[in-house]
Structures are given as C-alpha cells and as structure tokens.
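J.: Would you be able to build a 3D model of this:
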Amino acid sequence: MVESRYLGGEYRDADDGTDVGAEYFAGRWDTPEGVIAIVFPCDGMPDARSLLDVHTDTAVLVVVEHFYAFDGPQLQAVDRERPELVYHPWWSDLAAHVGGPVPWWPSALRRRAHLTAWAPGAAPVPVDVATYPSWEPLYELARQEPEGSPVRRACFTIGHRIATSEAEHASWEMENLRSWSQGPGDSMVHPAVPNVSDPGAGELTTDAVVGAGLAELCGRTDDLAVECLENVSAWSSEDLPYGGTFQVTRSDVTRVAAEWINRLRDVPPTALHRVWAETYDTVGTFVDPVTGSPVVAVKGRFAFRRVSEITYIGRAPKRLPEGTVLKEVILDDPIWVRTDDGVLYPAPVMDAPGLSWGYDGSGPLTLAQCVGRLLDDGGAHAVTYGDGGKDEPGLGEYFRIKHKRGTRLTRHDLVRARSGG
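T.: This next block holds a predicted model:
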C-alpha cells in the first residue's frame, strides 16, 4: 500500500450552483499521484467527467455507482490528464492507490452528518436509515399526537415498516458483499450499520387501527399531514381508506360518468385533496357523498389537449357497503357498477391490478375476478395481488370481447357469461 492522507470530505446539494445536478458526498485522499476523490451519490447520479470541473484540485475522480460489477458496486473513474477516457477500476486497485480499504455505504446510510464526520480507521457507528418514501415525517407527527391515539399509532406503524424494510436491505447489501467470493474483501470497509433503536417500536398496532388512523389523517388540513400522506401513498396505498385512483375528463364523458360528476359536493380541501392539488392546477375540491372519497378538479391534466380542459380525479372504493347486491356493470373508464337500490359506484379496485376489457391480458381477467366476487357478495373487497382469488374463465372470455364503451351488462348477462352461456 502507498502512503496517503485523508483530507476529509464534502457534501454537496444538487442545487449547489454547478452543472452536476446531483446530491453527493466526495471523500478526498492526498496520494503520491495527487488528490483522489471518491464520490458517493446520495440523490441522482453525477458524471465523473463533469465533477472534474467542480473539484479542480483533483487528479483522479471516482464515482461509486449503484449497480454492481464483478467485484462490487461499479466504479466510474476519470483522470484529469485524460478526461475523455472513462474507465472502471477494481476495488482492490482503488484501495492500493489510497493506501487502505475504501469505505462503502449502502444508499440508506449516506447521511450528511455521518459522511462528513467519518475518518479512516473509525469504528462502525449506527446510522438512521435514509429512505424514500421517508419515515421521518410520520414519526414527527406521531410524537405530536396523544399516546394511544389511532393517528399516532398508525404513523409509528407505517414509519416503522418503511425504516425496517430499508434497514434490512442495507444490512443484506453489506453482508452480501462480505460473503461474495469475488467481492471486494479487505479492499472495502463498512463505516456504518443501520440504527435498530426505534422509539416507535412499542406503539405498533393492527391494520384496523392503522386504517382508522389514516382515515382521520386524510381529513386534516395541516402541512405535516399532507407530507405524511404523500409518503404513505408512495409506500403503499393499501392502508388508505380508499382504493385506486381514477379520472374523468369533462369533455369526454359518458352519461354514467356525468351522473357521478353531478352528485359531487364542494368541500374545503383536506390533506388528501392537497396531495393531488399540489401536483396539478386545481380548480375545485369535492367529495363523493356516496363513497366519501375526495375528488379534485384540475385543468390541463393531459399534454397536447386544451389547457382549459377539466379533469376530475377521484378514488374508487375498496369495497361496496355490506349487503349490497350487484345490478349491472357499465364498461367505461373507470368501470362503474350499480347496485339493486339504484346507487352508482366506481367499481372496487386498487391502484393495481387494474380493471379493463377488450383485449387478451390481465385487465379483463382482473375485471372478471372483481365481477365474480360482486355476484357472490356485493360487499367483497377489490382484487389485490396474491389474494388467492378464484379464476373466472367464463367472465374472462366475456371481458376479452371489444364491447362498446358505455355498454351496460345486467346481472342476468353476467351470470350467463359466467356459466359460459
């Protein structure tokens, strides 16, 4: 090993005024060949050549990429003397040049304070995992709520799931590299481990309480509630009180969709309204009085169409009320169902798998499963991945047919198709 000296590191944000456009940490070693900078991306992937223009005292610049080469995470390197030549050294080569094992952090452990404080030879320290979606706003809100409240316990529970999943993955990544026969071996050191100390672990709760807490959170209006719902939605919509998202455009609406639009009621925006509203040019916030689902009206939702065009974005129910009886299915986007008491609903569906018809694929098969369940039990839950739902070959064949949009299929039609008639 050559003699070298660690010069410390620098953490840079994506908006640092340079053209790099990524967030990263650069550790720097003074070596006989000049300064070698090793870059660990934290958000985005910087290009090694563009970094030479920022780190002007650097002789060699190495970016640690996310995907793997033969001996570990791939290294992208460039020398100032020949910046046009990008090459991929081995970890053992890099360790030889900096005079000792090279640090490597899983993405989840690349925290600014820890990275900038690290020095060669330091013992591994516990680090709170950095995740997307983020568990931290959920814990922040939970701490503000009364002990035992559904909102508090729901936020701790989902935050714990997010953090635990990422911590387990980070630990697996490091153990995989340690046990990999062709891996970096002694050329790599792991300066951090996931922090397993969890202040919310004692307040984890059941799915039912999580659902109740999130339902309450959806009706709030504060900024932190919005941030929490953004992260919950990015993690999984499974625990939210509503099903999958759908949209209806005013200029291209069927009679049944117009029926749904006309029953919407104006309401002040809630936190769940705002999760959508901050993405689009929102012109109205509503509630569906039948399902309780929030609805937003936005302008210019689709490119290459009129910017004044109004689109309504809502959420389908996960299930219809217990005891309802399916009367008909209307083929539209979304799929609609009407019960024997005349009430119209978006068909129960999650964000995935989706419902559709008119081709040979998963959409018609999922619609067949959904309709089969509703024929047996009007209050059945929407189809989800891996829920063990039974196949509906008769309905599956029926929904592969290219029925005209707006086609109404009565219960009699559906029962006959189900039996293969």
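
J.: Every contact and neighbour count from this point should use C-alpha atoms.
T.: Noted.

J.: Next secondary structure after the helix or strand where residue 164 lies?
T.: With elements taken from DSSP states H and E, the one containing residue 164 is helix 150-179. Using DSSP H and E, the helix or strand that follows helix 150-179 towards the C-terminus is strand 188-189.

J.: what does that following strand rub up against?
T.: Outside strand 188-189, the residues that touch it by C-alpha atoms under 8 Å, 6 or more residues apart in numbering are 91, 95, 101-104.

J.: let's go with 7 Å and repeat that
T.: Outside strand 188-189, the residues that touch it by C-alpha atoms under 7 Å, 6 or more residues apart in numbering are 101-104.

J.: returning to that earlier point: and the helix holding residue 164, how far out from the chain's middle?
T.: Mean C-alpha position of helix 150-179 versus that of the full chain (C-alpha atoms, centre = their mean, to the nearest Å) differs by 15 Å.

J.: Then stretch 227-245?
T.: Its chain's average C-alpha position is 9 Å from that of stretch 227-245, according to C-alpha atoms, centre = their mean.

J.: got it, and stretch 30-47?
T.: Distance of stretch 30-47 from the chain centroid (C-alpha atoms, centre = their mean) equals 29 Å.

J.: one more to line up against the first:
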Amino acid sequence: MLGLDLAGCAAVLGVSGPQVQLWDSTGQFAAPRTGQGRHRRWWRTDLYRWAVTSPLHLADRVPLSHWPAATGPRPYLGARLIADSVALMWATPVGTMAVVWPVSGRRPAPRGYLSPLLRAWGVVGAATVAPGLDVGGPVVESLPMTPAQDAGSPLSWTELSALIGQPLPYWPLPLRREVLLTRWRPGQATVEALAGDPELDTDALLRMASLYKADHPAARLLVELARTVFRQEAESAGGEIDAVARAVGAGTTVVAARPMPVPAVDLDDVDEGTRRAGWWEILCRQDTLAEHCLLQMLKWDNGADCPFGHRFTVRAASPTVDEWIARLEPTTRSAAFRLLGEVDVDEETLRDPATDAPVVRRRDGDEIELRAAAPQRLRATSPLAEIILDHPIWVRTADGTLYPAPQGSYWGIGWGYPGFGPNCLALLIHRLLDDINARAADSVNGAPVGLQRLTRITMPRGTVLTREQLESARAGTWQPTRDDFPAGYED
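T.: Model prediction:
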C-alpha cells in the first residue's frame, strides 16, 4: 500500500495543506504509519479512522464504509422530505446519518443536489438506496458530503445496517411511497399496503369507472385494468421481498411494508369486444379526466385494444392524400386527439368519417401538415381491391372507398427494405385478402414468403398493387420486375 504525505492527506480530506500542517505541528493529527520527518507516510485507512473520531468533527469527509459500527441501536431522528425522496435519519456516535429513499415514480435528484440540503439539516454522512439487488442485498450508494469525498467508495447493505446497530427497514419498489416511508418507526410491525405501478395513475381509472354503471364497457375495462395493475405489482413486490430475504445477512433487514393480497385477475378476463367498446367511450369524451385516463391506458400496453394504432403525418400532396383530405370533416376536440400528442388551440380538429379517426391540421411555415391516427381495423363492408404504396400506405376496397392502411399499436408498416416494417405490411395484406375487417399486423412473422418478398422490393411511391397481383404474390406465382417500374425499382 502506497502511503500519503501531508499534502496527500490534505487532498484526501479536502482541506488546505497549511491546515494539515497546523494539526500535525500541534499534535492533533493522526500518527504516521511509516517514516520520519519529511518522509513520514499515512495510510488512507488510518487517516479515515482518525478523521471520523477526531474532535475536529471531520466525519463528513469520511466515506460511510470507514465509519465505525454502532455498539447498539442508535436513536432514530425521523424522516424528512428532500427533492422527491425521503431521508430517514439516525444519530450515530460520529454524527447524523441519513438513508435516502427515492420515491417510486419520481425522478431522483442529482447526487450533487442532495448533499447541500442534507448538510443544512446537520447530516454528516448519507447513502442512497438504488433500485435492484446485488450479492449482499439492496444496492446502496455512499453519497459524498464534500467535494473531496470519494464518490465511488463501495458500501454494502450490511455495513449500512451496522452503522445504526439495528436492522434497516426495506420497502419493495412498488411500495416506496412517501406516506409509507415517512410514517415508519423502528419496532413498527410490517404494514400491508396496496401495491401499484408508480408510473400509472390507477386512481384516475377508478374515478372514471365510478361515473358508469358497473356493467358498462368503460367501467369494466377501467376496473379490470386497475385490478390487473394491482395484481401484477403485488406479485412484483412479493417477489422482490423474497429475493431480498435470500440476499441479506441475518439481522440486517426488517420488511417495512408488504403488498396486500390481490385476487388473480387479468385484463383478458374482459372480452375483446367489451374492451374496444370501453375504449370508444373514453375516446369520445371531452373532459380532462378522460384525457388523463387515456394516457394511463396507453402507458399500460400502448393501446393494444384502442381502435387506433400508429399515428401518421402527411405533408406532401398526392392523389390519394388529396382524396382523403377532401372527405375530412370539422369536429370538436375529444380525448381521442390525445392520441396525436399535444394539440394547440390554433390547430384545426377534424374527423375522418370512414374511420372516425382524429385528424389535426396545422400550418408548418408555408406548408400544411396533417397528423392522424391509423385504424387498427377497417369498418369496411367491401373486400380489398388494391394497396397503394404512399406515405402513408392506403387500402382501397371494391366499393371505391379509400382508407389509411390499418396499423397496430406496436409494429409499424413499410416497404422497400428487409426489416420489420415490410414484414408487417406483408402480414397485413395476407389478413386483408381473407378478411377486410382483420386486425392490423401484431407480429413480424406469419406472412407467406411471396408477400414478404414483394414488400421488401423498392417500388416507387404511388405504386398500386391490385388484388390479383397480391393474391398471385401470396401464391408465389408473381413478383414485379423492372419492366413494371421503369424508375425506382430495386429488388
């Protein structure tokens, strides 16, 4: 081990060289490990041991991993809110120590922001609890209280527990809520609480459900979604507690909160037709609660049962775009427009009568831009007649109606390259040839090889693929050639 000279000791402690020389000359400084005179050397561990117990009050300059273990339970000083976190504080023999728990669902404050706040409360040592586990238990990170303190100093859950001389309380991630953290006291029995996804506002879902009778599709959808969230988060919290129990040492941990048991449930317990009807009800509402609920539902599964999938933007004119624009109708703003992002007050809200899809028209410089949601299914009564490769891709039925091609909530569609988009387009074509009301592609697999080969070909924008061509491609008896596309073809 390489020793430190006086200048090195000053740097480690974050004090001036003259200050260390003064301590040394007055007999207040740590004894050197080796050497004499100018050749004296100090080991870092000895330096920390001296600093943390020195009457000069230098504990804030020593990483917690070098603090002495408590000989018995230390007094709990309570909890304080700090930058979307809760700091639990204890009185240790060398000063006040804080264990900072970020509240789930909130953005943790930068480490450099926490230290000055804690110091203002008299805290001289702190650690933060991070998500996840390591071989010794929950992950904890020592929080530097001074610029000179080593930010990378390792610290284990067992070491942290030893500093307070008693088991540390533990909350699984779904139960790291402000109210549970601040109400905890040493010796308190484990509490049961409803686990929930911190990123998803289930209270809003249940408030909206309360506006309907219990058997209404919207109520059934919202209640079942909330129950599904509670169930999955309860299972997650329970699994986390079990994993912690296997990882931590004896006497280091007390479970502060457990999830309340939730009956087995799944959103699929409500049939797809009811879920879709519930979505329609919420999309058509014009209140802010409906918009908020819509955002929560999108967070859950990206709108798997929503009538609309991917949104598309139209900036360049084409015959199909002009035909589509001509039929759009003005409409009042509803929750459905949240599918298109933020809608400014000066943007025009429109409706596509063929799909009921929301459309927003706005001016972008000298150009007009339209944002719209693609349907996940077509409400057509006539079979597929042709596919038009444009931006977006279009479907025309035998009765002449033009529709934006269905798109799912996850996979998009495209053509002209080997990838997910063309594979999804091939699957969509395969389904629409059999059933014009079929669901949008929900996988990159499942289409016949002939259709996959077709959609990977680089064909010019505006290419029209007839039903006969599509059926032949599906059967493997036709593929376009350069003669079909004088320009813009690439196999």
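
J.: Overlay them and tell me the TM-score.
T.: Aligned and superposed, the two chains score 0.87 in TM-score terms (TM-score structural alignment, normalised by the length of the first structure); 398 aligned residues with a C-alpha RMSD of 2.5 Å.

J.: quick one: the helix holding residue 164 of the first structure aligns where in the second structure?
T.: Aligned by TM-score structural alignment, helix 150-179 of the first structure corresponds to residues 217-246 of the second structure.

J.: and if you look at stretch 111-127 of the first structure?
T.: On the second structure, the counterpart of stretch 111-127 of the first structure by TM-score structural alignment is residues 177-193.

J.: What's the end-to-end length of that stretch?
T.: End-to-end distance of stretch 177-193 of the second structure (C-alpha to C-alpha, to the nearest Å): 10 Å.

J.: buried sites along that stretch?
T.: Neighbour counts using 16 or more other C-alpha atoms under 10 Å place 177-178, 181, 184 of stretch 177-193 of the second structure among the buried residues.

J.: can you list contacts of it?
T.: 79, 86, 103-104, 255-260.

J.: what's the answer for stretch 62-75 of the first structure, then?
T.: Residues outside stretch 62-75 of the first structure that contact it (C-alpha under 7 Å, 6+ apart) are 37-40, 48, 76-78, 88-91, 177, 182-184.

J.: swap in stretch 191-203 of the first structure?
T.: Applying C-alpha under 7 Å, 6+ apart, the contact partners of stretch 191-203 of the first structure are 103, 105, 109, 123-129, 153, 156, 167.

J.: same question, stretch 397-406 of the first structure
T.: Applying C-alpha under 7 Å, 6+ apart, the contact partners of stretch 397-406 of the first structure are 254, 330-332, 357-360, 364, 368, 417.

J.: With stretch 291-299 of the second structure instead?
T.: By C-alpha under 7 Å, 6+ apart, stretch 291-299 of the second structure touches 200-201, 204-205, 303, 335, 338.

J.: try it again with 6 Å
T.: For stretch 291-299 of the second structure, the external contacting residues (C-alpha atoms under 6 Å, 6 or more residues apart in numbering) are 200, 205, 335.

J.: Okay, and which of those residues map to strands?
T.: Cross-referencing the contacts of stretch 291-299 of the second structure against strands under DSSP state E gives no overlap.

J.: With neighbour count and distance to residue 325 of the second structure as new columns, can the residues you listed be given to me in CSV?
T.: Output for the contacts of stretch 291-299 of the second structure, formatted as CSV (neighbours: other C-alpha atoms under 10 Å; distance: C-alpha to C-alpha, whole Å):
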residue, neighbour count, distance to residue 325 of the second structure
200, 19, 36
205, 25, 35
335, 23, 22
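
J.: Kindly present these as a markdown table, with separate columns for distance to residue 356 of the second structure.
T.: Compiled in a markdown table, the contacts of stretch 291-299 of the second structure are given as follows (distance: C-alpha to C-alpha, whole Å):
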| residue | distance to residue 356 of the second structure |
| --- | --- |
| 200 | 27 |
| 205 | 24 |
| 335 | 13 |
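
J.: Residue 398 of the second structure maps to what in the first structure?
T.: Aligning on TM-score structural alignment places residue 398 of the second structure opposite residue 340 in the first structure.

J.: how near is its match to residue 327 of the first structure?
T.: 5 Å.

J.: In the contacts of stretch 191-203 of the first structure, find the pair that's most separated.
T.: Farthest apart among the contacts of stretch 191-203 of the first structure by C-alpha to C-alpha are 103 and 153. That separation is 37.4 Å.

J.: Please identify which of those two sits among more neighbours.
T.: Of the pair residue 103 of the first structure and residue 153, residue 153 is the one with more neighbours under other C-alpha atoms under 10 Å, namely 30 against 19.

J.: top strand in the second structure by residue count?
T.: Assignment by DSSP E gives strand 123-134 as the longest strand of the second structure.

J.: Can you flag which of the contacts of stretch 397-406 of the first structure belong to helices?
T.: Counting by DSSP state H, the part of those found in helices is 364, 368, 417.

J.: what's the helix or strand for residue 291 of the second structure?
T.: helix 288-301.

J.: now that helix against helix 217-247, angle please.
T.: Put simply, helix 288-301 of the second structure runs at 50 degrees to helix 217-247, going by axes from the mean of the first three to the mean of the last three C-alpha atoms, to 10 degrees.

J.: And the most centrally placed residue in the first structure, how close does it get to residue 228 of the first structure?
T.: Nearest to the mean C-alpha position of the first structure, by C-alpha atoms, centre = their mean, lies residue 234 at 3.4 Å. Distance of residue 234 of the first structure to residue 228 of the first structure, given as C-alpha to C-alpha: 10 Å.

J.: Let me see the ranges of the helices in the first structure.
T.: In the first structure, the segments counted as helices under DSSP H are 48-52, 91-98, 112-117, 136-144, 150-179, 207-218, 223-235, 255-263, 271-277, 362-376, 393-400, 411-418.

J.: Make a markdown table out of these and add distance to residue 70 of the first structure.
T.: As requested, those are exported to a markdown table (distance: least, C-alpha to C-alpha, whole Å):
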| stretch | distance to residue 70 of the first structure |
| --- | --- |
| helix 48-52 | 20 |
| helix 91-98 | 10 |
| helix 112-117 | 26 |
| helix 136-144 | 35 |
| helix 150-179 | 11 |
| helix 207-218 | 42 |
| helix 223-235 | 32 |
| helix 255-263 | 55 |
| helix 271-277 | 43 |
| helix 362-376 | 37 |
| helix 393-400 | 46 |
| helix 411-418 | 53 |
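
J.: who wins for proximity to residue 82 of the first structure among the ones you listed?
T.: Comparing those by their distance to residue 82 of the first structure (C-alpha to C-alpha), the top pick is helix 48-52, with 10.0 Å.

J.: Quick one: average offset of that closest one versus the second structure, please.
T.: Here the mean offset of helix 48-52 of the first structure against the second structure after fitting is 2.4 Å, by mean C-alpha distance after the TM-score superposition for the first structure.
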